[in-house]
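Participant: pasted the sequence and its predicted model underneath.
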Amino acid sequence: MDDYPLLDLFWTMLWFFLWIMWLFLLFKIVSDIFRDHELSGWAKAGWLIFCLLIPFIGVLVYVIARGTGMTERDAARAKETEAAFQDYVRKSASGAGSPGGSGAGAADELARLADLKAKGALTEDEFQKAKAKILA
């Protein structure tokens, strides 16, 4: 430890963290290349080869050329994910779309079953089995 001064240790750690940050950026760029639906297959292959064969320059050029689009695609993807999640929560909360759901969906199913039983389309035994299935 005596032959490795503290300043050299700090310098080494700085380069190590810069290398890790560059790796994160490279993975982000590679995932953006594959997720971009506007790029053709050849363009994706070209960017990927450019970023892997000449890594530092390729990553820098990609960020300069397509950095704004990368941010916009991430924001759009986040909005789509949030909208899908909110739709799922709404469907789950209302019980719609789930055969064994609770809440309004189960109440609607029970009302429909009672109506079918009143019309004579279901026997008492069929009604009880279907009711047990919905409430389970």
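Facilitator: Thanks, I have the structure now.

Participant: C-alpha from now on. contacts and neighbour counts both.
Facilitator: Noted.

Participant: and the helices in the chain, which stretches?
Facilitator: With DSSP state H as the criterion, the chain has helices at 6-35, 41-53, 55-94, 104-119, 124-135.

Participant: quick one: the last one to chain centroid distance?
Facilitator: Put plainly, it is helix 124-135. 38 Å (C-alpha atoms, centre = their mean, to the nearest Å).

Participant: so which elements touch it?
Facilitator: Helix 124-135 is packed against helix 104-119, with contacts defined by 3 or more C-alpha pairs under 8 Å, 6 or more residues apart in numbering; DSSP states H and E.

Participant: second structure for comparison follows:
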Amino acid sequence: MNELARPIAATDYPLLNVFWTMLWFFLWVLFLMVLFRILADIFRDDRLSGWGKAGWSIFVIVLPFLGAIVYLIARGRDMGERDLRAVQKRDDQFRAYVRDAAGTPEHTKTDELVKLAELKNHGDISEVEYQQAKTKILA
């Protein structure tokens, strides 16, 4: 059999080489994740001008290792703060949506009865008016 056409057996690739291959592959995937996160942060930042976004993008794409390190040193702290603000904004929007979808009334029956009792205690309405309004609220 021809030496070049021989299939690679498991014994031809030692375990240590498998480990190093996997390590480099996962580091490469990790680096790509960092690059995408940096690019997303560049375009998410409202305080950065269009020229600033273009400059950082070109720097990170043309010189990815150096660009990523410089970006993380220069703007890494703000990156976390922007993420936190974005998460809080999404949480507030979700809570507002749930409140609207659930149709939670602003005033409950208890609140209305308390206001009605205060009106009666101050003498603004009579006992008969109080009973009529109370029946209407509880119905």
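Facilitator: That came in fine, so what should we check first? These figures come from a predicted structure and were not determined experimentally.

Participant: rewinding a little: can you add mean neighbour count and give the helices of structure 1 back as JSON lines?
Facilitator: Converted to JSON lines, these look like this (neighbours: other C-alpha atoms under 10 Å):
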{"stretch": "helix 6-35", "mean neighbour count": "13"}
{"stretch": "helix 41-53", "mean neighbour count": "15"}
{"stretch": "helix 55-94", "mean neighbour count": "14"}
{"stretch": "helix 104-119", "mean neighbour count": "15"}
{"stretch": "helix 124-135", "mean neighbour count": "13"}
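
Participant: residue closest to the middle of structure 1?
Facilitator: residue 81 (5.8 Å; C-alpha atoms, centre = their mean).

Participant: what residue in structure 2 is paired with that one?
Facilitator: Using TM-score structural alignment, the partner of residue 81 of structure 1 in structure 2 is residue 90.

Participant: check residue 25 of structure 1 too.
Facilitator: Residue 25 of structure 1 maps onto residue 34 in structure 2, by TM-score structural alignment.

Participant: before we move on, what about residue 36 of structure 1?
Facilitator: In structure 2, residue 36 of structure 1 lands on residue 45 (TM-score structural alignment).

Participant: ok, that match - contacts?
Facilitator: By C-alpha atoms under 8 Å, 6 or more residues apart in numbering, residue 45 of structure 2 lies in contact with residue 82.
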